[in-house]
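**Student:** Could you look at this predicted model? Sequence included:
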Amino acid sequence: MTLVPPLHGDAASSAFEQRLYAKVTRRALPLLFLCYILAYLDRVNVGFAKLQMVGDLKFSESVYGLGAGVFFIGYFLFEIPSNLILHRVGARRWIARILVTWGLASAATMLVSTPLMFYVMRFLLGVAEAGFFPGAILYLTYWFPAARRGRITALLMLAVPLAGVVGGPLSGWILQNLDGAHGLSGWRWMFLIEGLPSILVGAIVFFALEDNIEKAGWLSDSEKRLLADNLAADHAAHASHSFRDAMRDAKVWILCLVYFGIVMGLYGVGFWLPTLVQATGVGRPLDIGLLSAAPYAVASVAMLLGGISADKYRERRWHLALPCALGAVGLVASGLFAADTATALIALTVASAGTMTALPLFWSCPTAFLRGVAAAGGIALINSVGNLAGFASPYMVGFIKDQTQRADYGLYALALFMAMSAILVVVAIPSRLVDR
């Protein structure tokens, strides 16, 4: 058993606490981080599959947009029960189940041959993955007090842009180099190759993830006590409530709208970025993949800096509102300069940086005032309602493009939703609620 060294004064105590939370971060975060990379990659790689699949299967832009978005219908229907089950049975078993089933569903998408099959497989992928992200956010509340969660959540959500940095070139390489191998199209190989790792990591989660502080064998009794005391002090400021209380809280529904707007921008970029890059005149899939990685690389830096700044200044509202506004500006600019590869890519980079920086900063808001069952259900409610934008966003862009033969109108519509989120945060979310 590791013994806590004797402490002499606040400085020594603070230094020990910092080392302890660094230790917890090293043990709890990397595996969740890897899981989230795989989740986001399996969710949006359909954007790269579109480069070949739409032509192979004779899908319209609207069919693609509906199929990309129907994932979130399954996600919406099963997210709240999934997160409540996680709260009851523990993160280790439930997150492992989620990974294995979504890996199977993602890999099986290689078998799609009709619009109906496409819709069904995307729906099943959403059902399988439902609960992972809000479960991961809930899991962090079992270890970290509110004052530390801005940075930790930002670290976890770095998986989103990193999935783009890694997944773009990987997907482009598979499409370009495996197309026709053993009689299979490149997009079919892509779904298979990128789906199987989730199954393997699901098995690792089952054996490696700890459910909570008490079950962590790598912590001493003194370390467990300090972590538990910090959480208890944090919870004392906000009493635990029921899921029904969360449903009746107007702030929860306002946050649903804020998140809806952010997700409209996120998946507008995520599902259409390869197509937007291709529309500027880039032809080869690998080149599209490499160029698509650039916005995500910049966004990863912006996301981390935003989380660090929000924790340092104990300020959440403006740290959330300003990136939302920046995302709106970037989306408008990417539509205005769509014909020029370099300028459009810069604008898409601004849009990606703003949208993705807003993600972790948003999740520090509901976790600041929801506790217990209200946290499990409330987080899932916000995420599931907000993620309906994941259905609306790609379908809206595809429909607008089919009707007008112009992609920029869809980008302007997405920008309006991002602007709505910025305004709601400033007008409707009290600083005293989240700034701590």
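**Tutor:** Structure's in. What do you need? Residues are numbered from 1 along each chain as shown.
**Student:** contacts, neighbours, all on C-alpha from now
**Tutor:** OK.
**Student:** ok, which stretches of the stretch 201-350 of the chain are helices?
**Tutor:** 221-236, 243-248, 250-279, 285-313, 317-336, 341-363 (DSSP state H, counting those that start in this stretch).
**Student:** how about the third one: buried residues?
**Tutor:** Neighbour-count burial for helix 250-279, counted by 16 or more other C-alpha atoms under 10 Å, picks out 251-278.
**Student:** Please apply the same query to the first one.
**Tutor:** Buried positions in helix 221-236, judged by neighbour count with 16+ other C-alpha under 10 Å: 221, 223-224, 227-228, 231, 234-235.
**Student:** helices or strands up against that helix?
**Tutor:** Identification of packing neighbours for helix 221-236 by 3 or more C-alpha pairs under 8 Å, 6 or more residues apart in numbering; DSSP states H and E yields no helix or strand.
**Student:** in the chain, which residue is closest to the centre?
**Tutor:** residue 160 (5.6 Å; C-alpha atoms, centre = their mean).
**Student:** In contact with it, which residues are there?
**Tutor:** 36-37, 40, 356 (C-alpha atoms under 8 Å, 6 or more residues apart in numbering).
**Student:** any idea which helix or strand carries it?
**Tutor:** helix 159-177 (DSSP states H and E).
**Student:** Give me the buried positions along that helix.
**Tutor:** Buried-residue list, helix 159-177, by 16+ other C-alpha under 10 Å: 159-176.
**Student:** Just give me how far that helix sits from the chain centre.
**Tutor:** Taking C-alpha atoms, centre = their mean, to the nearest Å, one finds the center of helix 159-177 at 16 Å from the center of the full chain.
**Student:** What about residue 246, how many residues nearby?
**Tutor:** 22 (other C-alpha atoms under 10 Å).
**Student:** looking at it, it is touching residue 252, isn't it?
**Tutor:** Yes - counting by C-alpha atoms under 8 Å, residue 252 is a contact partner of residue 246 at 6.7 Å.
**Student:** So what would you say the end-to-end distance of stretch 241-260 is?
**Tutor:** The separation between the terminal residues of stretch 241-260, taken as C-alpha to C-alpha, to the nearest Å, is 24 Å.
**Student:** The structure to be compared is supplied as follows:
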Amino acid sequence: MSVEEEKDVVVASETVPVVTLDGEAETGLIAWTREEERALVRKFDWRITPFMVITFIFNQVDRSIIANARLKGLQADLGMTDVDYATSISILFIGYISMAAPGTLCLHSIKSPKWFFLFVISIWGAISACTGAVQNSAQIIGCRFCLGFAEATLYPGAVYYLSRFYTAKEIGMRISLLNIGTNLSSGIGSLIAAGILDRMQGLHGLSAWRWLFIIEGGVTIALGLLAPILLFDYPAESKALSEREGYIAQARLIAERGVAENAGDDKTMSAAWQGFKLALADPVTYCFFLAYFFFIDALGYQIYQPSIIKSFGFSTTVTLVMVFPTACMQTLSVLVIAYFSDRLQKRWIFTVGSLAATLIGYIIFMATSVSAIGPRYFALFICSIGFSTGPIILAWVTQSTVYPPAKRAATIGLVNGFANLGQIPSSYYFQGIWAPAYRISMGIETVMLFMAAFFLTILMLVLRRRNQAMDRGEKDMIIPSEAALVVGEEAIRTNDAGEREEHVRKAWRYAL
């Protein structure tokens, strides 16, 4: 083998256990080339990423469609007050938080995640379509609760699913690619809504806003049917990967994390419950939750962005079209910032820096008069940069809870689920009595920005202290240990967990 070829070979730093398709564990020294690894990652990207991005577009469209429907008479037709409308927005997140963690643990526990995604996507699409038949405020509030319950698993589940395929230097960008769907949804949804609301009023005796729910819900159901075709099962079980690809997919994560995804972690509900308890016992979980909660609360203006732009004096159609450029700005910011955060493996500076940019946007918006349409619209562009914080926080979560996988699933579900409580108070920040200036609204959001930055800083300091403890050779509760494993002593001895623990303590550190 030439020198160049030797440099191109990656060898796991120790003997690692991988699992074959028939479920048998094999142990050996795994070697592969850089090109093999790049080809495998490209395979993941071509199959997983496009489907997930499109799914996230329709997820957010179905979630925020109510804002566009409001512009065409939904609130008046259903006899809703401003408080009723705000409740119909916030109630979705009550359903969301009740299922986010349990749903993600279910995804961890099942053998074939692609069928899980089929079920979840199709159910929420059906609920969204049924919303087109509501007749009063109570019915739409009920539909919105069910919608939140049904779609709760998608985001945390997708993040956990990606963590089973991608390394720490890859996952931030992939989560950000998922957020392309989230960020573009407001723009794409507005363009779709502009066509439907403008052309379908009264068709077959239905209001245009009803057609909006029916059509977009139907498209979501059709999308869900593609999940079993495009998505992979986990590397240890996937028949869409060759045996060698499955080995490499597992071994490269073991080389990074020091433990196998399957080692000491079965698929029973008792293992899932143990992972849930480990997540609750870790103070870092609460730091992530509070930081993410205030981040979501601080950018709650997005759901009201069509109403904010319409207050500039534009027609409904022009308003919906003008939402799209700000969505493009969100997308560009998320991708660029995630790229550098992954490349440099720095999380705190990029999250807090993004929030600082949003702060500048809020200040510009509050400091300008209602008639200053240009500066106010520009301020919304600057505010969009802050959305880069979300995917970086979730990438940070996956890096900070490497083992056991059940704990990672529980932590992602808890952080994402309960942090979405932040959208409940933010649903009430942009009431009609504060329009069109919205200075009080933006002032409240500014306070939330400072709170998010505060808890991100606390989180960084806690993780830095843990890294210092590991440098001194002290045990850390996140590192795999006999107390943290969710299997018996015999399995621990068989998998040689003691050596893996020593390896991780020397090589693995929390990202800061």
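**Tutor:** Thanks, I have it. Not measured: the values here are computed from a predicted model.
**Student:** thinking again about what came up before, quick one: the helix holding residue 160 of the first structure aligns where in the second structure?
**Tutor:** Here helix 159-177 of the first structure aligns to the second structure at residues 181-199, judged by TM-score structural alignment.
**Student:** Superposed on the first structure, what's the mean shift for that stretch?
**Tutor:** Its aligned residues in the first structure lie a mean 1.5 Å from stretch 181-199 of the second structure after superposition (mean C-alpha distance after the TM-score superposition for the first structure).
**Student:** between the helices of the stretch 201-350 of the first structure, which gets nearest to residue 76 of the first structure?
**Tutor:** Relative to residue 76 of the first structure, the nearest member of the helices of the stretch 201-350 of the first structure by C-alpha to C-alpha is helix 250-279, separated by 12.4 Å.
**Student:** Give the equivalent position in the first structure for residue 382 of the second structure.
**Tutor:** Using TM-score structural alignment, residue 382 of the second structure lines up with residue 350 in the first structure.
**Student:** Surely that match touches residue 294?
**Tutor:** No - Residue 350 of the first structure is beyond contact range of residue 294, at 10.7 Å (criterion: C-alpha under 8 Å).
**Student:** more crowded one of the two?
**Tutor:** Neighbour tally, residue 350 of the first structure and residue 294, criterion other C-alpha under 10 Å: the higher count belongs to residue 350, 25 against 19.
**Student:** Find the nearest non-adjacent residue to that one, please.
**Tutor:** Distances taken as C-alpha to C-alpha, 6 or more residues apart in numbering place residue 330 nearest to residue 350 of the first structure, at 5.0 Å, with adjacent residues excluded.
**Student:** okay, now that neighbour: neighbour count?
**Tutor:** 27.
**Student:** Same check on residue 3 of the second structure?
**Tutor:** 7.
**Student:** same deal with residue 468 of the second structure?
**Tutor:** Quick note: residue 468 of the second structure (other C-alpha under 10 Å) scores 12 neighbours.
**Student:** measure it to residue 145 of the second structure for me?
**Tutor:** In terms of C-alpha to C-alpha, residue 468 of the second structure sits 45 Å off from residue 145 of the second structure.
**Student:** for residue 203 of the second structure, same thing?
**Tutor:** Taking C-alpha to C-alpha, one finds residue 203 of the second structure at 28 Å from residue 145 of the second structure.
**Student:** More neighbours: which of the two?
**Tutor:** residue 145 (21 against 10).
**Student:** If we ignore the residues flanking it in sequence, what's nearest the equivalent of residue 71 of the second structure over in the first structure?
**Tutor:** Residue 71 of the second structure maps onto residue 51 of the first structure when the alignment is built from TM-score structural alignment. Spatial nearest neighbour of residue 51 of the first structure, excluding adjacent residues (C-alpha to C-alpha, 6+ apart): residue 275 at 7.1 Å.
**Student:** give the contact list for the one you found.
**Tutor:** By C-alpha under 8 Å, 6+ apart, the neighbours of residue 275 of the first structure are 47-48, 51.
**Student:** So which bits of stretch 313-321 of the second structure are buried?
**Tutor:** 316-317, 319-321.
**Student:** farthest pair in the residues you listed?
**Tutor:** 316 and 321 (8.8 Å).
**Student:** who touches both of the two?
**Tutor:** residue 194.
**Student:** which residues does residue 509 of the second structure contact?
**Tutor:** So residue 509 of the second structure contacts 467, 470 (C-alpha under 8 Å, 6+ apart).
**Student:** Look up how far residue 367 of the second structure lies from it.
**Tutor:** Taking C-alpha to C-alpha, one finds residue 509 of the second structure at 43 Å from residue 367 of the second structure.
**Student:** same thing with residue 512 of the second structure?
**Tutor:** 34 Å.
**Student:** do the same with residue 417 of the second structure
**Tutor:** 34 Å.
**Student:** coming back round to it: identify the residue of the second structure aligned to the residue nearest to residue 350 of the first structure.
**Tutor:** That one, residue 330 of the first structure, aligns with residue 361 by TM-score structural alignment.
**Student:** Show the contacting residues for residue 239 of the first structure.
**Tutor:** Here residue 239 of the first structure is in contact with residue 371 (criterion: C-alpha under 8 Å, 6+ apart).
**Student:** at 10 Å what do you get?
**Tutor:** 369-372 (C-alpha atoms under 10 Å, 6 or more residues apart in numbering).
**Student:** I am finished for the moment; much appreciated.
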